[in-house]
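1. predicted model follows, preceded by the sequence.
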Amino acid sequence: MKEYAIIVAGGKGTRMKQTISKQFIELNGLPILMHTINAFKAYSNDVEIILVLPKDEIAIWEELCRKFDFSTEVTVTTGGDSRFQSVKNGLNIISEEKGLVAIHDGVRPLVGKDIIGASYRLAAVHQSAVAAVRLKESIRITDQDTTKAVDRSDFRMIQTPQTFDLALIKKAYEIKEEPSLTDDASVAERSGHKISLFEGSYSNIKITTPEDLIIAEALINNK
């Protein structure tokens, strides 16, 4: 079955305290986004990659490709004003109705090929496969006046890739966008589909703060 990957890279560098968008920050000598693309190509050269970027950053990406001699073939399309719109734009690039599509954050560069492969295999069986990890720390529910301890074993931290049957997720993204739809699993669930989780990895971090960059550098150097 044909495998696609939509890599969504629309984040800014606000929390990174950088003027450059976080997906373009260098990590171990290469922009974060290139590490992410390389991770999918390490899994399989046959994966068709669709890169979703803000319109005003496509030229920056093209310049970085020249600077770092990055020639991996990807299809670039423009994002929307939200993640929902950006993913929908990426899905619209795919003309086929049959296949599997992994949707992945551009700033999760340490995803392993074992996680990617598992997501495709499980999605082929269950129609969805969403990476998740168990919580390591205690958590509490809070309101304005009180807090209450809850059983952390009942909860999971959701990661990407979030991989789906192509026809299913295309249909799911026809629903109306709402603020509560924060990821692809929530979109598919709102459309009436059951979400299957599988074990992700604690090293599959999303780089959003300067501390994350330090951790990612250490993990790369430890490989």
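-> Done, it's in.
2. use CA for all of it now, contacts and neighbours both
-> Noted.
3. mind listing what the residue lying farthest from the centre of the chain touches?
-> Distance to the chain centre peaks in the chain at Asp145, reaching 35.6 Å (criterion: CA atoms, centre = their mean). Listed by CA atoms under 8 Å, 6 or more residues apart in numbering, the contact set of Asp145 is empty.
4. is it in a helix, a strand, or coil?
-> coil (DSSP: H, G, I helix; E, B strand; the rest coil).
5. where along the chain do the helices fall?
-> Per DSSP state H, the chain carries helices over the ranges 32-43, 58-67, 83-93, 113-126, 166-172, 184-190, 210-222.
6. what about the ones you listed, which gets the closest to Ile158?
-> helix 184-190 (9.2 Å; CA to CA).
7. can you list contacts of the closest one?
-> Contacts of helix 184-190 (CA under 8 Å, 6+ apart): 84, 103, 130, 162, 168-169, 172-173, 175, 180-181, 194-195.
8. would a markdown table of the helices of the chain with mean neighbour count and distance to Ile49 be doable?
-> Below are the helices of the chain laid out as a markdown table (neighbours: other CA atoms under 10 Å; distance: least, CA to CA, whole Å):
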| stretch | mean neighbour count | distance to Ile49 |
| --- | --- | --- |
| helix 32-43 | 20 | 8 |
| helix 58-67 | 13 | 15 |
| helix 83-93 | 20 | 10 |
| helix 113-126 | 18 | 13 |
| helix 166-172 | 19 | 14 |
| helix 184-190 | 20 | 17 |
| helix 210-222 | 13 | 23 |
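9. take the one below as the second:
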Amino acid sequence: KERKDSVKNGLDFIRKEIEYVLIHDGARPFPGKKIIRDIMKNLKRYPGVVCGMVSPDTVKAVKESYVNKTLERENIFFIQTPQGFKKDIIVEAYSRLGRKRFTDDAQFLEVSGERVKVIPGSKINFKVTYPEDLILARALLENRLV
């Protein structure tokens, strides 16, 4: 099973009266209350809301180990979770496109032609992927910084 299968199973069990859904990646242990509040506030106006950070680094498109192009980093965001959606829209998008392989849930709305609002994320909302990330997460917890 893939992550999207778990999300689909969760969506199948949401009560009808629920209006909004937040989908969060458990590998991001520190989303923070502000991000959650900001997503919920923006869901009143937009069908989908994601948080993200502008790339602080130069970003290059690379092909076969050679630089193909330098991208404008002002338009490159590292997207985080949680991601918020109007429930009926994400459920319908998953029903139609559930077999597709997307890297995040917002892509289901993108492909459906829905606009997804990007709000500021947080450097603390990093994904624990590598051993170094776990060291940083432990340090934040041990020093009560989160």
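-> Received the coordinates, thanks. Quantities reported herein were computed from a predicted structural model and do not represent experimental measurements.
10. related to what we said a few turns ago, would you reformat the helices of structure 1 as TSV and include distance to Glu137 of structure 1?
-> Output for the helices of structure 1, formatted as TSV (distance: least, CA to CA, whole Å):
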stretch	distance to Glu137 of structure 1
helix 32-43	28
helix 58-67	38
helix 83-93	28
helix 113-126	23
helix 166-172	33
helix 184-190	24
helix 210-222	18
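11. which one of these lies closest to Val8 of structure 1?
-> Per CA to CA, nearest to Val8 of structure 1 of the helices of structure 1: helix 83-93, 6.9 Å.
12. if I look at the counterpart of Val21 of structure 2 in structure 1, how far off is Ile94 of structure 1?
-> Using TM-score structural alignment, the partner of Val21 of structure 2 in structure 1 is Val101. According to CA to CA, to the nearest Å, Val101 of structure 1 and Ile94 of structure 1 sit 10 Å apart.
13. more neighbours: which of these two?
-> Val101 (29 against 17; other CA atoms under 10 Å).
14. grab the nearest non-local neighbour of that one.
-> Take Val101 of structure 1 and drop its neighbours on the chain: the residue closest to it by CA to CA, 6 or more residues apart in numbering is Tyr4, 4.5 Å away.
15. neighbours around that neighbour, how many?
-> 23.
16. show me what contacts it?
-> 47-50, 99-102.
17. need the counterpart of it in structure 2.
-> So, by TM-score structural alignment, Tyr4 of structure 1 is left unmatched.
18. then Ile32 of structure 1?
-> Counting by TM-score structural alignment, Ile32 of structure 1 has no partner.
19. which residue numbers in structure 2 does the longest strand along structure 1 align to?
-> Ranked by residue count, the top strand of structure 1 under DSSP state E comes out as strand 156-165. Using TM-score structural alignment, strand 156-165 of structure 1 lines up with residues 77-86 of structure 2.
20. and the contacts of that stretch?
-> Contacts for stretch 77-86 of structure 2 (CA under 8 Å, 6+ apart): 19-25, 28, 31, 36, 39-40, 43, 46-55, 105-106, 121, 125-126.
21. buried among these? Need that as a selection in PyMOL.
-> Buried members of the contacts of stretch 77-86 of structure 2, defined by 16 or more other CA atoms under 10 Å, are picked up in PyMOL with:
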select buried, resi 20+21+22+23+24+28+31+36+39+40+43+46+47+48+49+50+51+52+53+105+106+121+125+126
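22. doesn't Asp154 make contact with Ile139 of structure 1?
-> No: applying CA atoms under 8 Å as the test, Ile139 of structure 1 and Asp154 come out as separate, 10.8 Å apart.
23. who has more neighbours, these two?
-> Higher neighbour count among Ile139 of structure 1 and Asp154: Ile139, with 14 against 8, using other CA under 10 Å.
24. show me the contacts for that one.
-> 149-152.
25. and which of those is nearest to Thr78 of structure 1?
-> Thr78 of structure 1 lies nearest to Arg152 out of these, by CA to CA, at 38.4 Å.
26. so how far is Lys136 of structure 1 from that closest one?
-> 8 Å.
27. equivalent analysis for Ile7 of structure 1, please.
-> 28 Å.
28. between the two, which one's more packed in?
-> Ile7 (28 against 11).
29. quick one: the equivalent of Gln107 of structure 2 over in structure 1 and Ser203 of structure 1, what's the gap?
-> Using TM-score structural alignment, the partner of Gln107 of structure 2 in structure 1 is Ser186. Counting by CA to CA, the gap from Ser186 of structure 1 to Ser203 of structure 1 is 23 Å.
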